[in-house]
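Colleague: have a look at this fold, sequence not included:
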């Protein structure tokens, strides 16, 4: 099996692997990875077997550290369906050896949460353990198993019932500017932060990935009062951004919107609806109000883990 550093000539083969892989998501398509490529120095690796790309390692580097991936929610090894444990173990060894030979001292490895894989694909976690990797970050998310048993709690159902009696309109939109203003104001006021993506970036990405990135809005009298940006990955929907304004909060618009999305994705056959993490400072601080709110829709915990491997 041949190890090759990624370059633009491999874009088509890389993207084909991601599409056909057992654990890749659209975040690993090169058009997504490279929307902010000026911020991250690429050090991605591909593996070829018989001329075909069978695995990929999305990565960037800073000084003597390799990150998989610094610009994405998660990284890790993207695997062809045909690969068995022995081959994956060999791939991981070759990754470690190559980076070590080039003078890198650590790999920061953001594992793909299991909810994004088409089939169980946690060989990497065992291989990390065997290579004495250290868990350095654990962030808890809330996820609804849409095809299983879940229940929205009584107080949330009451708010949703009342909201249904208002003139709130739920709609999908391709125009992000009004919601982005609402989201930005919300994040500044509550957390003194900005969205990870700028309006220009999310507009670009939604145009590149119209079947994966969708904006769902709740409007009242023509004004956007709540919204959710949904990332659709195979049978998992991740709510990338969730926000409402004061009017939306008072009228229960966000709760109504989320209940609509739960039903939408359940009826479409999705397995999971993931609300995203409820922590700060690498998982050391838990936002208890936020996790309570997300779990009130019937969700339970999924961890987003990051490991450190010495080279």
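Modeller: Arrived safely. Only a predicted model underlies this, so the values are computations on that prediction, with no experimental measurement involved. Numbers count the residues shown, from 1 in each chain.

Colleague: make it CA atoms for all contacts and neighbour counts henceforth
Modeller: Fine.

Colleague: so what's the residue nearest the centre of the chain closest to, chain neighbours aside?
Modeller: Residue closest to the mean C-alpha point of the chain, counted by C-alpha atoms, centre = their mean, is residue 73 at 5.1 Å. Excluding the flanking residues, the one nearest residue 73 by C-alpha to C-alpha, 6 or more residues apart in numbering is residue 110, at 7.7 Å.

Colleague: does that neighbour touch residue 66 like I think?
Modeller: No. Judged on C-alpha atoms under 8 Å, residue 110 makes no contact with residue 66 at a distance of 11.2 Å.

Colleague: tell me the spacing between the residue of the chain positioned farthest from its centre and residue 181.
Modeller: In the chain, counting by C-alpha atoms, centre = their mean, residue 165 sits farthest out from the average C-alpha position, at 33.7 Å. Residue 165 is 27 Å from residue 181, where distance means C-alpha to C-alpha, to the nearest Å.

Colleague: the structure to be compared is supplied as follows:
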């Protein structure tokens, strides 16, 4: 019933068509997004056919004898078309595992979608279902606001928000990421965390050119001086704050807090389902940053989880 092909450039239209047909897919799975950092990863994406009809894709890269649901993406797994019969999941996975073993792959690593990305009517392959050789080797906290519930923003945040309404802040949606990247984000990450953004400025400008309606940059100014910014990835029913950073003055004036609340209200009014603020992961004994967790909870977020699977073939 099933056959598998490694992805090649000639399959781009077919691949993107599956993304168009799948409710659980987001713009991150389009080839134009996946390939902006193709020099960093050995792509080993797969197309899975059922009776010669393309029914699923696996965004993936290869590291030695292991296949990873693409390490350049926040999440992954098998993306299936809406007409795929869910009763065939087990058979499809069995065929996939056999194919990988025949190609000398010993392990398959999957970064599952965070819990709130999957609604009850969506088709999504659960890799831990009935699999003896599958372990959850990591589970990360992901913070998000569920717009179907009343907003639960801390009273101190709302008090400061109301005060700042008359301060004279100006919020602009920008098409150029340069000011935020060079004056706010990169200096802040270097100073506070001795690190750099995952995306370079050049990469962000490229991605913005490919996905102008999905990637947005909002900066906040006071007296013509940039104080903070937030980069939004709009994934349809879910929006995610991909980057958020502030200057020292912006921190003092609570500018990023004000900007977050403005965007939270904006996307609620637009009918989005969730506003995601990403993970609070930290390489410490706790495994997460309690201060960052508190900040996001006070902005109205609840904790969800993203599981990471290791499948021993």
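Modeller: The structure has been received and is ready for your questions. Everything quoted here is computed from the prediction, not taken from an experiment.

Colleague: TM value for the aligned chains?
Modeller: Put the two chains on top of each other and the TM-score (TM-score structural alignment, normalised by the length of the first structure) is 0.95; 310 aligned residues with a C-alpha RMSD of 1.6 Å.

Colleague: secondary structure class of the residue nearest to the centre of the first structure, three-state.
Modeller: coil (DSSP: H, G, I helix; E, B strand; the rest coil).

Colleague: all helices for the stretch 201-311 of the first structure, in order.
Modeller: 246-251, 253-267, 288-295 (DSSP state H, counting those that start in this stretch).

Colleague: a strand runs through residue 71 of the second structure, doesn't it?
Modeller: No. Counting by three-state DSSP, one finds residue 71 of the second structure to be coil, located in no strand.

Colleague: report how many residues lie close to it.
Modeller: Using other C-alpha atoms under 10 Å, the number of residues around residue 71 of the second structure comes to 19.

Colleague: tell me the contacts of it?
Modeller: The contact partners of residue 71 of the second structure, taken as C-alpha atoms under 8 Å, 6 or more residues apart in numbering, are 41, 60-61.

Colleague: hang on, the earlier thing: tell me which of the helices of the stretch 201-311 of the first structure sits most buried.
Modeller: helix 253-267 (a mean of 19; mean count of other C-alpha atoms under 10 Å).

Colleague: which residues does that one contact?
Modeller: Here helix 253-267 of the first structure makes contact (C-alpha under 8 Å, 6+ apart) with 146-147, 156, 159-160, 163-164, 168, 170, 216-218, 225-227, 237, 243-244, 248, 273, 297.

Colleague: mean shift of it relative to the second structure?
Modeller: Its aligned residues in the second structure lie a mean 1.0 Å from helix 253-267 of the first structure after superposition (mean C-alpha distance after the TM-score superposition for the first structure).

Colleague: corresponding residues in the second structure for that helix?
Modeller: Under TM-score structural alignment, helix 253-267 of the first structure corresponds to residues 255-269 of the second structure.

Colleague: can you lay out the helices of the stretch 201-311 of the first structure as JSON lines showing distance to residue 79 of the first structure?
Modeller: Below are the helices of the stretch 201-311 of the first structure laid out as JSON lines (distance: least, C-alpha to C-alpha, whole Å):
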{"stretch": "helix 246-251", "distance to residue 79 of the first structure": "43"}
{"stretch": "helix 253-267", "distance to residue 79 of the first structure": "26"}
{"stretch": "helix 288-295", "distance to residue 79 of the first structure": "31"}
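
Colleague: ok, which of these comes nearest residue 24 of the first structure?
Modeller: In terms of C-alpha to C-alpha, the element of the helices of the stretch 201-311 of the first structure nearest to residue 24 of the first structure is helix 253-267, at 19.9 Å.
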